[in-house]
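>>> quick one: sequence and predicted model below, then my questions.
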Amino acid sequence: MSHVAALAAQLRATQTRPWTLMEVCGGQTHAIVRWGIDQLLPEGLRLIHGPGCPVCVTPATVLDQAQALARRPEVILCSYGDMLRVPGSAPGEDLLGVRAAGGDVRLLTSPLQALALARREPHRQVVFLAVGFETTAPATALLALQAEALGLGNLSLLVAHVRVPPAMAAILREPGNQVQGFLAAGHVGSVMGLAELQPLARDHGVPVVMTGFAPEELMAGLLRCVAMLEAGTAGVANAYPSVVREQGNPGARALLERVFRVVDQPWRGLGVIAAGGLALRPELAWLDARQRFALEAYCGTPAAVEDPCAGEQCSEGPCAEAQCIAGRILQGRALPSDCPAFGGRCTPEHPLGAPMVSSEGACAAYHRYRADKAQARPAMAPGGGG
């Protein structure tokens, strides 16, 4: 950590004014809290956590659809492990509960496992709940193309992939926004490169620095971003050149282009974001679980706007009665430690809000590494949620 200390000293020497930065990657949030990077910052430099956890921002409407499918006897519903515990819009309802009640819900570590499952179970309908940023979307795209090549009629996709730059733009457009610079997600940059971030930096006049995940990489990104702010420079900088290239990964980007189209999409905690997600192209609509099972429309519909974490606090759903502040946390307007239920009624074992579910969620990271400090506060007032 000596290199981190040296970078922190450089940061103190560089900063002359107060600045507020946001990291938009849940993995970076986890590392920042784990290593106490935010506690090494000089006075006046504030780091807030953005909606960087794809599990956390998956809308309740999608979880409701996944639960409905998992209850059907002919369906095998597959997804990544964290998705099983994300609450939908009904109190206490999640995929883990559906499985406990007899639904066939299975955990996968790779989308291609769904392909093998569909081939082994030709008389069942296999549905893959596909979530994640641009980082995991290429693997879903590969699954779609292989299913097409094999002509698998019993495999479909419930797609909820989201795009990071539009969410960053939405945060900057919010009234009262305080973000003056971004640490961008290095894993997304490894796929998409830097080009998509250039209009964001230009149109909003902010520095955006592509940053890694190790303590020294995060501190180097912070130093680069502060230096740009002090110089009055807006633009995109790459402080993670060992992984991120200007053009990203052309092969992965080609997969995305071939399989998906850009759509307006709701994010949990932020509402509908223009161009904020991906949907299957029309020629692959036969793979769309919403079409195959005649599910309620999702992207760009009024129903999609009514997400329980789309405001400053939940208005319905499992965390509603506790006046959950998950929406404010996902927007970067509050810290998990601000929540009265944090570490009490809301824990990773019994989450009230989505940011407490995934290990990359801000609430889960704070609970793991800072819960002792939160629990040292006065007795919790009624309400709150992770």
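That came through fine. Residues are numbered from 1 along each chain as shown.

>>> hey, let's count contacts and neighbours off CA atoms from now on
OK.

>>> the helices in the stretch 201-350 of the chain, which residues?
215-231, 250-259, 289-292, 302-305, 326-330 (DSSP state H, counting those that start in this stretch).

>>> neighbours around the nearest residue to Val57 once chain neighbours are set aside, how many?
In this structure, Val57 finds its nearest non-sequential neighbour in Arg268, 4.2 Å apart by Cα to Cα, 6 or more residues apart in numbering. Residues near Arg268, counting by other Cα atoms under 10 Å, number 28.

>>> roughly how far apart are Arg268 and Ala362?
14 Å (Cα to Cα, to the nearest Å).

>>> tell me the buried residues in stretch 83-98?
Along stretch 83-98, these residues count as buried under the neighbour rule (16 or more other Cα atoms under 10 Å): 83-89, 92-96, 98.

>>> first vs last residue of stretch 229-243, how far apart are they?
Start-to-end, stretch 229-243 (Cα to Cα) is 24 Å.

>>> now it: how far from the chain's centre is it?
Distance of stretch 229-243 from the chain centroid (Cα atoms, centre = their mean, to the nearest Å) equals 23 Å.

>>> got another, please set it beside the one above:
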Amino acid sequence: MNLFDNFKDPQLCKTLLARIHAELDGELRFMEVCGTHTVSIFRSGVRSLLSDKVVHLSGPGCPVCVTHDSEVAAFLELAGKNAIITTFGDLMRVPGPEKKTLKSAQAEGARVKVVYSPFDALKIAQDNPHDKVVFLGVGFETTAPAIAATVKVAREQGIGNFSVLCFHKLVPPALDALVGDPELQVQAFLLPGHVSAIIGVEPYRFLASKHGLPAVVAGFEPVDILQALYMFVTMRNEGKVEVVNAYTRVVSDEGNPKAVSIMNEVFSSCDALWRGIGLIPGSGLTIRDEYADYDAMRVFDMKLHDVPEIKGCRCGDVLKGKMSPEKCPLFGKACTPASPVGPCMVSTEGSCAAYYKYRI
């Protein structure tokens, strides 16, 4: 059997499910904070197999979804300037003020290009030396090192017409903010494998030491997820509270120090806005002064402005785990993947898109 087939083994899944349901005392409310986990939990059928005692809360793990309304407005503002905008594809259809999107801006003549890597954006800058080229930087610690590396290469090669509009988010401060919400009552966290491959396990220790909550770094296959849930049950029964790395085939406890070093060289932490949550201290990344020439906010003298939330959209409550997507009055009616009202229905990692695809 292929190694990865072990993590999809139906019999092992059945065994873990049986143990979870047999040994769980009371209710277990767990939250995943990774969009890939969101999709995996639905696509694999794991969510439908869990008993009512295991409550799954989908958290703010989709980078496109947590991008704030004011940040989307900044993207659209930048698209109206004399510049080439480069972006990952998911951002193209995220609604902004007056339901405008980068895709609609492109249709109206804005130079917006979809790229698969920030280095693709740098190549566009090289090929168009008389144009300013901006990469829209969103995402978590997973994508930040590559973008930092791109900025470093741009400076080393003297490419002065490239910059980044940086709205990266950091996962641990967001978890700290969520735990502080008395309405949520999260009892355990399924931690993101991709982010953890970069930052390791140490940044999550506060969940156990400060808040008394167990957390498990897990992979994305059905056995990975069920194993993590069973570890929650076992820890509860044994009176333990720990942060555990159960994804050792990919994640080391120390993470990737080189990637973190590159990220910290180019970026520094800052307060950041999260859709549905608001301002979280120290939860974002901004470009350091040493690299100011590559900071689009400074290059184009931009500021974030207050913008109205999308009318009727409940993405904020979905991202905080306070509402299941199907309880939003727009879900499956005014808001569908073909005609999304909010970003949680746009992104392939969004909770609303996962509910729509795998539950109706």
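Perfect, thanks for sending it. The shown structure was predicted, so the numbers you read here are calculated from the model rather than taken from an experiment.

>>> hmm, back to that, out of the helices of the stretch 201-350 of the first structure, nearest to Asp372 of the first structure?
Asp372 of the first structure lies closest to helix 326-330 among the helices of the stretch 201-350 of the first structure, at 19.5 Å (Cα to Cα).

>>> give me every residue that touches the residue mapped onto Pro63 of the second structure from the first structure.
Applying TM-score structural alignment, one finds that Pro63 of the second structure aligns to Pro54 in the first structure. Listed by Cα atoms under 8 Å, 6 or more residues apart in numbering, the contact partners of Pro54 of the first structure are 131-133, 162.

>>> what's the closest of those to His3 of the first structure?
Checking those against His3 of the first structure by Cα to Cα gives Phe133 as the nearest, at 30.7 Å.

>>> map the closest one across to the second structure for me.
Using TM-score structural alignment, Phe133 of the first structure sits opposite Phe140 in the second structure.

>>> kindly report the same for Ala144 of the first structure.
Counting by TM-score structural alignment, Ala144 of the first structure lines up with Val151 in the second structure.

>>> so which strand or helix has that match?
helix 144-156 (DSSP states H and E).

>>> and that helix, how far from the first structure on average?
On superposition with the first structure, the mean distance recorded for helix 144-156 of the second structure (mean Cα distance after the TM-score superposition for the first structure) is 0.6 Å.

>>> going along the chain from that helix, find the next helix or strand for me.
According to DSSP H and E, the helix or strand after helix 144-156 of the second structure is strand 162-166.

>>> check the offset of that following strand from the chain's centre.
Relative to the chain's own centre, strand 162-166 of the second structure is displaced by 19 Å; criterion: Cα atoms, centre = their mean.

>>> next one: stretch 40-57 of the second structure
Centroid displacement of stretch 40-57 of the second structure relative to its chain, using Cα atoms, centre = their mean, is 20 Å.

>>> what's the answer for stretch 195-208 of the first structure, then?
The answer for stretch 195-208 of the first structure is 20 Å, by Cα atoms, centre = their mean.

>>> residues in contact with it: which ones?
By Cα under 8 Å, 6+ apart, stretch 195-208 of the first structure touches 165, 169, 172, 180-184, 225, 228-229, 233-237, 246-247.

>>> so of those, which ones are in strands?
181-184, 235-237 (DSSP state E).

>>> out of the residues you listed, who's the most crowded?
Result: Ala184 is most packed of these (other Cα under 10 Å), 31 neighbours.

>>> assign a three-state SS to Gln106 of the second structure, would you?
The three-state assignment at Gln106 of the second structure reads helix, by DSSP: H, G, I helix; E, B strand; the rest coil.

>>> and of the ones in strands among the contacts of stretch 195-208 of the first structure, the nearest to Ser2 of the first structure?
Nearest member of those to Ser2 of the first structure, counting by Cα to Cα, is Leu183, at 22.0 Å.
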